[in-house]
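Below is the sequence, then the predicted model.
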Amino acid sequence: MEEQNNFTAEWLLSTDVWTGLAHYYVSLPLYPVFQTVHFILTAVALRSEKGSLQFAFKHPIASCVLTFIVACAGGILANMALAKPPLESVVNGWNVFTCIVVWYLIFFSPLDLCYVLTFFTPLKLVLLLVEELARAKKIYAGVTLAASAYPNSLLAMAVVGMFKGSGKRWGITIFRLSCDPQSAGQHELLQISFATKAAFVCGAVYAYNQMTLLIDPPLLVLVCAVVFVSLRLCLFFTSMVDPFSLPQGLSWKIMTSLSHTPREIVQQEPKTSSKHEQLSKQRHKTNKQKRD
């Protein structure tokens, strides 16, 4: 029994095992599993937007096209940042077909069955965890793509990786402009989500490792995927929304502690007439009453 336990421990701690698992994980294609899950969560997020269902019934083609644009926003933004054709994401016809089918099932399935099923806790948890596994791979793909164009720019690689990992959050603004223009002001730049922050940090780590090669890149991707999955589990089972909010708020308070706070704009009250003018008006009123 002890020999079996020792063999299991040695197998789990073996570097070759984790390296082989990391290379297998990185070599997995995004389609069909990862992309289909991404399309499902994108359609569910858009369906939850205000006025999205009425917009889909009134303008189905526009709703379908916008859903696909939001789902592929990461690739579109990354290609634009690298001066490449933005429509490279449309080349794969299977992605387009899968997105159309998913959009139809989420928006128009009988009795909203498909949309309701996505809120079933076990299924929702599985979808979210698969999305995090895909996010780590997409960020790595973005950093690798940017490294060929900007090999010495850590910031450029991190930004492109961020776009690939959280492009959906940036693309939702386009959908809001069509469905509910009043809510279009709630875009990602003003209210940065945890997914965007985590994608940027992960992209910076990938970019630094790309320039220094301290760790085997596939092994680092596997480590980041485990971190993403662990954070998603913590966020799912707790009331925490953004783990970066506390250190971000404290650091900003420290940085602005010595600066002057802006004065509140006080609305000026309308100027009242002087006492002399009030008395003259009152006399004029009494004289008019006496004449009458």
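Ah, there it is.

When you work out contacts or count neighbours from here on, use the C-alpha atoms and nothing else.
Will do.

can you map out the helices along the stretch 101-250 of the chain?
Assigned by DSSP state H, counting those that start in this stretch, the helices in the stretch 101-250 of the chain fall at 113-117, 121-149, 154-179, 194-212, 217-237, 245-255.

can you put these in CSV and add mean neighbour count and distance to residue 106?
Formatted as CSV, the helices of the stretch 101-250 of the chain follow (neighbours: other Cα atoms under 10 Å; distance: least, Cα to Cα, whole Å):
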stretch, mean neighbour count, distance to residue 106
helix 113-117, 15, 5
helix 121-149, 20, 14
helix 154-179, 24, 16
helix 194-212, 21, 23
helix 217-237, 18, 22
helix 245-255, 11, 32
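
mind checking which of these is nearest residue 263?
Nearest to residue 263 among the helices of the stretch 101-250 of the chain is helix 245-255 (17.2 Å), distances taken as Cα to Cα.

How about the most centrally placed residue in the chain, nearest residue that isn't a chain neighbour?
The residue lying closest to the centre of the chain (Cα atoms, centre = their mean) is residue 169, at 3.2 Å. Spatial nearest neighbour of residue 169, excluding adjacent residues (Cα to Cα, 6 or more residues apart in numbering): residue 188 at 6.4 Å.

Check residue 222 too.
residue 22 is the one closest to residue 222 (Cα to Cα, 6+ apart), at 5.5 Å.

Equivalent analysis for residue 40, please.
residue 102 (6.1 Å).

Strands of the stretch 1-150 of the chain, residue ranges please.
Read by DSSP state E, counting those that start in this stretch, the stretch 1-150 of the chain holds no strands at all.

Tell me how far residue 291 lies from residue 285.
Look at residue 291 and residue 285: by Cα to Cα, to the nearest Å, they are 10 Å apart.

And those two? Which one has more around it.
Neighbour count, other Cα atoms under 10 Å: between residue 291 and residue 285, residue 285 has more, with 11 against 6.

So residue 266, which state does it fall into?
Three-state assignment for residue 266 (DSSP: H, G, I helix; E, B strand; the rest coil): coil.

Just give me the neighbour total for it.
Quick note: residue 266 (other Cα under 10 Å) scores 6 neighbours.

cool, residue 7 as well?
Neighbour tally, residue 7, other Cα under 10 Å: 12.

One more: residue 73?
Using other Cα under 10 Å, residue 73 has 26 other residues around it.

Is it in contact with residue 165, as I believe?
No - Residue 73 lies out of contact with residue 165 (Cα atoms under 8 Å); the separation is 10.0 Å.

Next one for the comparison:
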Amino acid sequence: MWCYGGGAKASNTLGSVELSRRHPVASWLCAMLHCFGSYILADLLLGEPIIDYFSNSSSILLASGVWYLIFFCPLDLFYKCVCFLPVKLIFVAMKEVVRVRKIAVGIHHAHHHYHHGWFIMIATGWVKGSGVALLSNLEQLLRGVWKPETNEILHMSFPTKASLYGAILFTLQQTRWLPVSKASLIFVFTMFMVSCKVFLTATHSHSSPFDVLEGYICPVLFGATWGGDHHHDNHGAPHGMGLGTQHSGLPAKAKEELSEGFRKKKTKKAD
């Protein structure tokens, strides 16, 4: 919850501060999506009432209180406290502990309804861990903004990728294909998530620990994207521009030799 307000105030590019002043109801709804988006998506996937979690009045009141303090606390004292780096790292670590628990609980819940539905279990665990990010476009619509190019599936952040990989691991464990206990897997994955997220937050880094591994695996499994684009550009250009496009990529010396040869050929034809 505090991350929602903190991120908005830090950049001020999303208009969340102005929204809270001019349209407090829309701002409150956006905050509720950030708090309970994972539960809403999971209930939607499993065919359960998506508003069911809002029956927990204490959670709604707590989230509403934090929302109010973030945006309307005098002198921004609450916001400054939660953004103080040592305090922020504690909240970040707690958030990752909750994320892993939500992934495990979501997969267990899906397995109870669909014993052999691997895809359903993975999808449920994934949205449980990263439902907030996956609902970012809906949250933008509530704020009157539409940016489909910022879709989380197109540009996955570290928590979204980690939630997906974690959902696969917990699904394998739930279906007995991964010979480890659930408690051990929860402990190891929690330590991994907490360590990575705390390090990224402390260093103000937006990179992902998976980038290096994906850099080796993705070209092998899915091909090199730059090669495909280059091939498409050569064959997709108009007929009259094909030669010019090819020549533009030649070195300067090769261009001079080609031009000189063309002039000699033209002189011979004139003779």
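In hand now; what should we look at? Please read all numbers here as calculations on a predicted model, not as lab measurements.

Counterpart of the residue nearest to residue 169 of the first structure over in the second structure?
With TM-score structural alignment as the criterion, residue 188 of the first structure lines up with residue 152 in the second structure.

about what we covered before: would you check how far apart the residue nearest to residue 222 of the first structure and residue 224 of the first structure are?
Taken as Cα to Cα, the span from residue 22 of the first structure to residue 224 of the first structure is 11 Å.

And for residue 80 of the first structure?
26 Å.

what residue of the first structure matches up with residue 162 of the second structure?
Using TM-score structural alignment, residue 162 of the second structure lines up with residue 198 in the first structure.

related to what we said a few turns ago, spit out the contact partners of the residue nearest to residue 169 of the first structure.
169-170, 173 (Cα atoms under 8 Å, 6 or more residues apart in numbering).

Which contacts among those residues does the second structure share?
Of the contacts of residue 188 of the first structure, the ones still in contact in the second structure (both residues aligned by TM-score structural alignment, their matches' Cα atoms under 8 Å) are 169-170.

Name the nearest residue to residue 105 of the second structure, ignoring sequence neighbours.
Closest to residue 105 of the second structure by Cα to Cα, 6+ apart is residue 125, at 7.7 Å.

What residue in the first structure is paired with that neighbour?
Aligned counterpart of residue 125 of the second structure in the first structure: residue 161 (TM-score structural alignment).

Please verify my assumption that its match contacts residue 139.
Yes - if you go by Cα under 8 Å, residue 161 of the first structure and residue 139 touch, sitting 4.3 Å apart.

Need the residues touching each of those two.
What both residue 161 of the first structure and residue 139 touch, as defined by Cα under 8 Å, 6+ apart, is the set 199, 203.

Can you find the partner of residue 76 of the second structure in the first structure?
Match for residue 76 of the second structure (TM-score structural alignment): residue 112.

Pull the contacting residues for that match.
By Cα under 8 Å, 6+ apart, the neighbours of residue 112 of the first structure are residue 106.

Apply 10 Å and report the result again.
Neighbouring residues of residue 112 of the first structure by Cα atoms under 10 Å, 6 or more residues apart in numbering: 105-106.

mind checking how far it is from residue 53 of the first structure?
11 Å.

before we move on, what about residue 104 of the first structure?
For residue 104 of the first structure relative to residue 53 of the first structure (Cα to Cα), the value is 11 Å.

So for the two, which residues contact both of them?
By Cα under 10 Å, 6+ apart, the residues touching both residue 104 of the first structure and residue 53 are 60, 63.

buried set for stretch 5-21 of the second structure?
5-6, 8-9, 16-17, 19-20 (16 or more other Cα atoms under 10 Å).

which one of those sits closest to residue 115 of the second structure?
Nearest member of the buried residues of stretch 5-21 of the second structure to residue 115 of the second structure, counting by Cα to Cα, is residue 5, at 39.5 Å.

Give me the neighbour count for the residue nearest to that closest one when sequence neighbours are not counted.
Closest residue to residue 5 of the second structure apart from its sequence neighbours, by Cα to Cα, 6+ apart: residue 70 at 5.9 Å. By other Cα under 10 Å, the residues close to residue 70 of the second structure number 24.

from what I can see residue 70 of the second structure touches residue 27, true?
No - using Cα atoms under 10 Å, residue 70 of the second structure makes no contact with residue 27, being 11.5 Å away.

overlap in contacts of those two?
Common contacts of residue 70 of the second structure and residue 27, defined by Cα under 10 Å, 6+ apart, comprise 5, 17.

Who are the contact partners of residue 70 of the second structure?
Counting by Cα under 10 Å, 6+ apart, residue 70 of the second structure has contacts 1-6, 9, 17, 64, 76-80, 82.

I'd like the distance from it to residue 20 of the second structure, if you could.
Taking Cα to Cα, one finds residue 70 of the second structure at 10 Å from residue 20 of the second structure.

who touches both of these two?
Contacts common to residue 70 of the second structure and residue 20, judged by Cα under 10 Å, 6+ apart, are residue 5.

List the contacts of the closest residue to residue 37 of the first structure other than its chain neighbours.
Spatial nearest neighbour of residue 37 of the first structure, excluding adjacent residues (Cα to Cα, 6+ apart): residue 127 at 6.2 Å. Contacts for residue 127 of the first structure (Cα under 10 Å, 6+ apart) come out as 34, 36-38, 40-41, 118, 121.
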